[in-house]
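1. got a structure for you, letters missing:
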């Protein structure tokens, strides 16, 4: 007798917009889960054809189309309607769940940094998020997050006990072999940068772009290097803007601010970098430093919040509040790029942070809930 498949509804509205970390998470996790015959996955969004190009046509995958692009209509009307019509067992959402409930809820809350670092977030947004995230966590049977740090903060702020840590995976493309010299030549031709440092992250004050820029200037690295920032601006940082505005044109020309960068271009720019630096003050997980180390690019990573759990970095850690520590580590990495060390880091990351392991954790949590 065939075992009845568990029906999982997945809110995929993030695939209707630009690139986001939650999109990587859903894609990595469910590409693994659809390989298993015990689940039937219902993927919902507006742009169904785009979703099909990612997940393909599978017997155990059904694509559902939202009627509206509006967030509140999706949560209040669209998602509950589709869940009820398809007799779903579990519905998986990111951060917020609908108020009307016709099945068990799974919610992934990747961080609550706005509660621990309120100075870096708009007050009104933080208040709305606090109310909606807490409601969603309490409404859900399963709450998922990516680090022990985020689990502890969620449990502390929302007084809940159903939080599970599910590590995220680094995509295989970051581990692929490439010719460094050829990549650097292509980057120089297309972007006009040589011997450059890179920071891949959206711009907001907690990401600490200012301290990296100041380190670059204090060390006079602009004499022989470029500095590349990749990422859209979420919240402006007045200190960063003021420092950029004060620079001489010849120095300013050595600093590239790139946004709306396609994934393939981001990979190209990452691979061509001399070093990648991630001096963020606070992260709920922190995937980019793992991706750069997976690509065997010399990486420097903050040791704050969830990133402290990347203990294999050790000598690559920096204190994001200490500019002298950042400058020392940058110079050290530029002077000594140990290829053996780079390979060791890539191996460590591949073993722990992969979507197969993430899916296995998800399945274990689901099985435990089914047995209750």
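-> Nice, thanks for sending it over. Treat the numbers as computed from the prediction; the structure is a model and nothing was measured.

2. contacts and neighbour counts: CA atoms only from here.
-> Fine.

3. Tell me where this structure has strands.
-> Remark: strands assigned in the chain by DSSP state E are 6-11, 39-45, 61-65, 90-94, 104-108, 142-145, 163-165, 196-200, 226-230, 255-258, 275-278, 299-302, 317-318.

4. Most tightly packed of the ones you listed?
-> strand 299-302 (a mean of 28; mean count of other C-alpha atoms under 10 Å).

5. So what touches that one?
-> 275-281, 289, 292-293, 307-308, 313, 316-320, 329-330 (C-alpha atoms under 8 Å, 6 or more residues apart in numbering).

6. Make CSV out of the strands of the chain and add distance to residue 344.
-> Shown next, in CSV, are the strands of the chain (distance: least, C-alpha to C-alpha, whole Å):
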stretch, distance to residue 344
strand 6-11, 36
strand 39-45, 36
strand 61-65, 38
strand 90-94, 33
strand 104-108, 31
strand 142-145, 27
strand 163-165, 25
strand 196-200, 21
strand 226-230, 26
strand 255-258, 30
strand 275-278, 16
strand 299-302, 13
strand 317-318, 16
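
7. Minimum distance to residue 366: which of these has it?
-> strand 142-145 (8.2 Å; C-alpha to C-alpha).

8. next, the one to line up against it:
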């Protein structure tokens, strides 16, 4: 017997926040979900601080939060909206509302706060620990973005392996090599970049390891007088970024370090394509999207040998210890100086970037919804039989 479409709620608040990975993830998952007759989607947005223009004027139902405060939204406003909309399932990123009248699917990208609480404010680290542990325990299913993150949650939280589904991130089709010299010259001009440059992309926060990258860059310049490449760091100020600016105090090559702040998404493929080398020395990641973005643009990559990054790089990047400034420097110099290694990593990176697909991620996410809902339906159908047997 046909039943009406399941009502799926999706927390889409990250869209429009310019908050890198979380925004890219949910926007692309939503665009690639199963649009057949079995699901009716409701997107939760917050006009106080985000933009959902991609989904206005579509058949998606947009539901607006009135508050920015998670202390009001999670215990009060969100549960009320779930009841009002009679949702069959809710998909969130990280922390679920405190009460929900429907099963929860949560995408937990990583649990870096469990291993590096010092990278967060004390308040934020404690909120994440409490909220995400509770969500991981109570969610019907957890989606994560790498096998590393899955194993980390199994080991740290004791979550059963069958409860966690890995759906890899992917890259937008816009991330392709740009061969047009005029466009590359224009992007250099826009951000005041003269000559060759090494590129880093990531919000300014402790996990991205920018102070060590700056020290590595200083060593490269001191030990290799012929290397004049600039260092361009793309990313908005996120939190606890004072260390970056402290490192830049009395920095001998300050005029060759360019901090762009946030840049529009359409500028990123150009910035990747024009760079000599891309470096991503992050201390801990759940996925590490910029690694793939750079590979897809034909720029060779230096990244960390920790957390999920070797898994995502798949042998197509120079791997370095992110805690060792000499190793970071040596990885960058290798790709700047060795044309053969450079060409090899460019080719490997292009091939690796083709292994990921948002379409596959959207499809897999829809199947997670379906499996949770079918399990719930089967349990409900078996209850009357069990009660009848008891009588």
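-> Everything's here; your move. Note that this is a predicted model, so its numbers are computed, not measured.

9. Can you give me the TM-score here?
-> The TM-score (TM-score structural alignment, normalised by the length of the first structure) is 0.89; 367 aligned residues with a C-alpha RMSD of 2.5 Å.

10. contacting residues for the nearest residue to residue 25 of the second structure once chain neighbours are set aside?
-> Of all residues not flanking residue 25 of the second structure in the chain, residue 169 sits nearest, at 6.7 Å (C-alpha to C-alpha, 6 or more residues apart in numbering). Residues near residue 169 of the second structure by C-alpha under 8 Å, 6+ apart: 25, 145, 287, 289, 356-358, 361.

11. out of these, who's nearest residue 210 of the second structure?
-> residue 289 (16.8 Å).

12. Aligned against the first structure, show me the partner of the closest one.
-> Residue correspondence to the first structure (TM-score structural alignment): residue 289 of the second structure is matched to residue 287.

13. Now that residue 296 of the first structure has come up, it's in contact with residue 340, right?
-> No: using C-alpha atoms under 8 Å, residue 296 of the first structure is not in contact with residue 340, being 9.8 Å away.

14. Which one of these two is surrounded by more residues?
-> Ranked by neighbour count (other C-alpha atoms under 10 Å), residue 296 of the first structure and residue 340 place residue 296 first, with 25 against 9.

15. What sits closest to the more buried one if chain neighbours are left out?
-> Using C-alpha to C-alpha, 6+ apart and skipping the chain neighbours, the partner closest in space to residue 296 of the first structure is residue 342 (5.1 Å).

16. Repeat that for residue 267 of the second structure.
-> Distance criterion C-alpha to C-alpha, 6+ apart; nearest residue to residue 267 of the second structure, sequence neighbours excluded, is residue 187 at 7.4 Å.

17. Counting neighbours, what do you get for the one you found?
-> 17.

18. Same check on residue 352 of the first structure?
-> 15.

19. Ok, the one 4 residues further on next?
-> Neighbourhood size, residue 356 of the first structure [other C-alpha under 10 Å]: 17.

20. Repeat that for residue 367 of the second structure.
-> Residue 367 of the second structure has 14 nearby residues by other C-alpha under 10 Å.

21. ok, the equivalent of the residue nearest to residue 296 of the first structure over in the second structure - contacts?
-> Matched across to the second structure, residue 342 of the first structure falls on residue 346, judged by TM-score structural alignment. When contacts are counted by C-alpha under 8 Å, 6+ apart, residue 346 of the second structure touches 295, 298-300.

22. Likewise for residue 258 of the first structure?
-> Here residue 258 of the first structure is in contact with 228-232 (criterion: C-alpha under 8 Å, 6+ apart).

23. what residue of the second structure matches up with residue 312 of the first structure?
-> Checking TM-score structural alignment: residue 312 of the first structure goes with residue 314.

24. Is that match in contact with residue 353, as I believe?
-> No: using C-alpha under 8 Å, residue 314 of the second structure is not in contact with residue 353; the gap is 9.7 Å.

25. So for stretch 307-322 of the first structure, first residue to last residue, what's the gap.
-> Stretch 307-322 of the first structure has an end-to-end distance of 16 Å (criterion: C-alpha to C-alpha, to the nearest Å).

26. Need the residues that contact that stretch.
-> Against stretch 307-322 of the first structure from outside (C-alpha under 8 Å, 6+ apart): 147, 208, 279-281, 283, 285-286, 299-304, 325-326, 329, 345, 348.

27. What subset of the residues you listed is buried?
-> The neighbour count (16 or more other C-alpha atoms under 10 Å) marks 147, 208, 279-281, 283, 285-286, 299-304, 326, 329, 345, 348 as buried among those.

28. What is the neighbour count of the nearest residue to residue 169 of the first structure once chain neighbours are set aside?
-> Closest residue to residue 169 of the first structure apart from its sequence neighbours, by C-alpha to C-alpha, 6+ apart: residue 354 at 3.7 Å. Neighbours of residue 354 of the first structure under the rule other C-alpha under 10 Å: 18.

29. how close does the counterpart of residue 354 of the first structure in the second structure sit to residue 363 of the second structure?
-> For residue 354 of the first structure, the aligned residue in the second structure is residue 357 (criterion: TM-score structural alignment). As judged by C-alpha to C-alpha, residue 357 of the second structure and residue 363 of the second structure stand 10 Å apart.

30. rewinding a little: from the contacts of residue 169 of the second structure, which land in helices?
-> Among the contacts of residue 169 of the second structure, DSSP state H puts 25, 289, 358, 361 in helices.

31. wait, which of those is closest to residue 374 of the second structure?
-> For these, the nearest to residue 374 of the second structure is residue 361 (19.9 Å; C-alpha to C-alpha).

32. Just give the closest residue to residue 139 of the first structure, not the sequence neighbours.
-> Here the residue nearest residue 139 of the first structure, using C-alpha to C-alpha, 6+ apart, is residue 105, at 7.3 Å.

33. Noted, bye for now.
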